[in-house]
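Undergrad: Return atomic coordinates for the entry below.
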Amino acid sequence: MDPTPGTPDQDANSRFDDEDYPAYSMGRAAEILGVTQVFLRSLDSAGLITPQRSEGGHRRYSRYQLELAGRVRELLDRGTAVDAACRIVALEDQLAEALRANEVLERSRREGPG
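TA: Got it, this is the predicted structure:
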């Protein structure tokens, strides 16, 4: 039986699919990425990712933020400095967003007015 829209089960399912939902505690995020909590705090200080805060003030990370942090870690493992890795990841993210926006505009231009 499908959950009724607006019920806790339905809301939980939609959050599960939302890559921006802050589902991971700092400890769990660090464990998933194989990094330290200090590393995650450094990405926050660098301005690359800003985790949401729980009511108790604890950092909460989304899947999307973990993807960015994982990319930084890959660059660090290849010898890139932290500041440079954060800048590279930020620029890659901006480029991906611009390409998505361009694709939407191109599609709407080809389809013409509704």
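
Undergrad: Every contact and neighbour count from this point should use C-alpha atoms.
TA: Will do.

Undergrad: Check whether Tyr61 really touches Gln52, as I assumed.
TA: Yes. With contact taken as Cα atoms under 8 Å, Tyr61 and Gln52 are classed as touching, separated by 6.7 Å.

Undergrad: which strands and helices sit next to the top helix by length along the chain?
TA: The single longest helix within the chain, with elements called by DSSP state H, is helix 82-111. Taking 3 or more Cα pairs under 8 Å, 6 or more residues apart in numbering; DSSP states H and E as the contact definition, the neighbouring helices and strands of helix 82-111 are helix 63-77.

Undergrad: And this one, please, so the two structures can be compared:
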Amino acid sequence: MPPPSTRPVDKIDDDDYPAYTMGRAADMLGTTPAFLRALGEHRLITPLRSEGGHRRYSRYQLRIAARARELVDAGTPIDAACRIIILEDQLEEAQRINEDLRTRGGTS
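TA: The predicted model follows:
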């Protein structure tokens, strides 16, 4: 039996597993490979590379790319869309930390 970390089910359920090729990712998002490359150039997502050097995307990265596409489709320039998403992520993390601190050490 393979080690637990290499079981196929683990990869299927792993949001960070780079399961999608650039072409498949672009098709799923209804966009072009150039759009995905632009997101990489703006450092919004960094796809992993296959042994052959091809870009591979995770489900998590596809969700981020989908959010970027929503903003761009609404008329936001791609560089601004990437910055907005980064700021949204930072805000969400700060709120999560704040809530954690509040629930762990609420009384002094």
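
Undergrad: Please state their TM-score.
TA: Once the chains are laid over each other, their TM-score by TM-score structural alignment, normalised by the length of structure 2 reads 0.87; 107 aligned residues with a Cα RMSD of 2.1 Å.

Undergrad: returning to what we had before: neighbour-wise, which of Tyr61 and Gln52 of structure 1 wins?
TA: With other Cα atoms under 10 Å as the criterion, Tyr61 of structure 1 and Gln52 differ in neighbour count, and Tyr61 comes out ahead with 24 against 16.

Undergrad: Where does the aligned partner of Phe39 of structure 1 in structure 2 fall, secondary structure wise?
TA: In the superposition onto structure 2, Phe39 of structure 1 corresponds to Phe35 when matched by TM-score structural alignment. Secondary-structure assignment from DSSP states H and E places Phe35 of structure 2 in helix 33-41.

Undergrad: Same question for that helix: list its buried residues.
TA: Of the residues in helix 33-41 of structure 2, those buried by neighbour count under the rule 16 or more other Cα atoms under 10 Å are Pro33, Leu36, Arg37, Leu39.

Undergrad: ok, those vs Ala81 of structure 2, which is closest?
TA: Comparing those against Ala81 of structure 2 with Cα to Cα picks out Leu39 as the nearest, at 9.5 Å.

Undergrad: That closest one and Tyr57 touch, don't they?
TA: No. Taking contacts as Cα under 8 Å, Leu39 of structure 2 lies outside contact range of Tyr57: 11.9 Å.

Undergrad: Report the buried residues of stretch 73-92 of structure 1.
TA: Of the residues in stretch 73-92 of structure 1, those buried by neighbour count under the rule 16+ other Cα under 10 Å are Arg73, Leu75, Leu76, Val82, Ala85, Cys86, Arg87, Ile88, Val89, Ala90.

Undergrad: Give me the distance between the fifth one and Arg73 of structure 1.
TA: Put plainly, it is Ala85 of structure 1. If you measure Ala85 of structure 1 against Arg73 of structure 1 using Cα to Cα, to the nearest Å, the figure is 8 Å.

Undergrad: With the fourth one instead?
TA: Noted for Val82 of structure 1: a distance of 9 Å to Arg73 of structure 1, by Cα to Cα.
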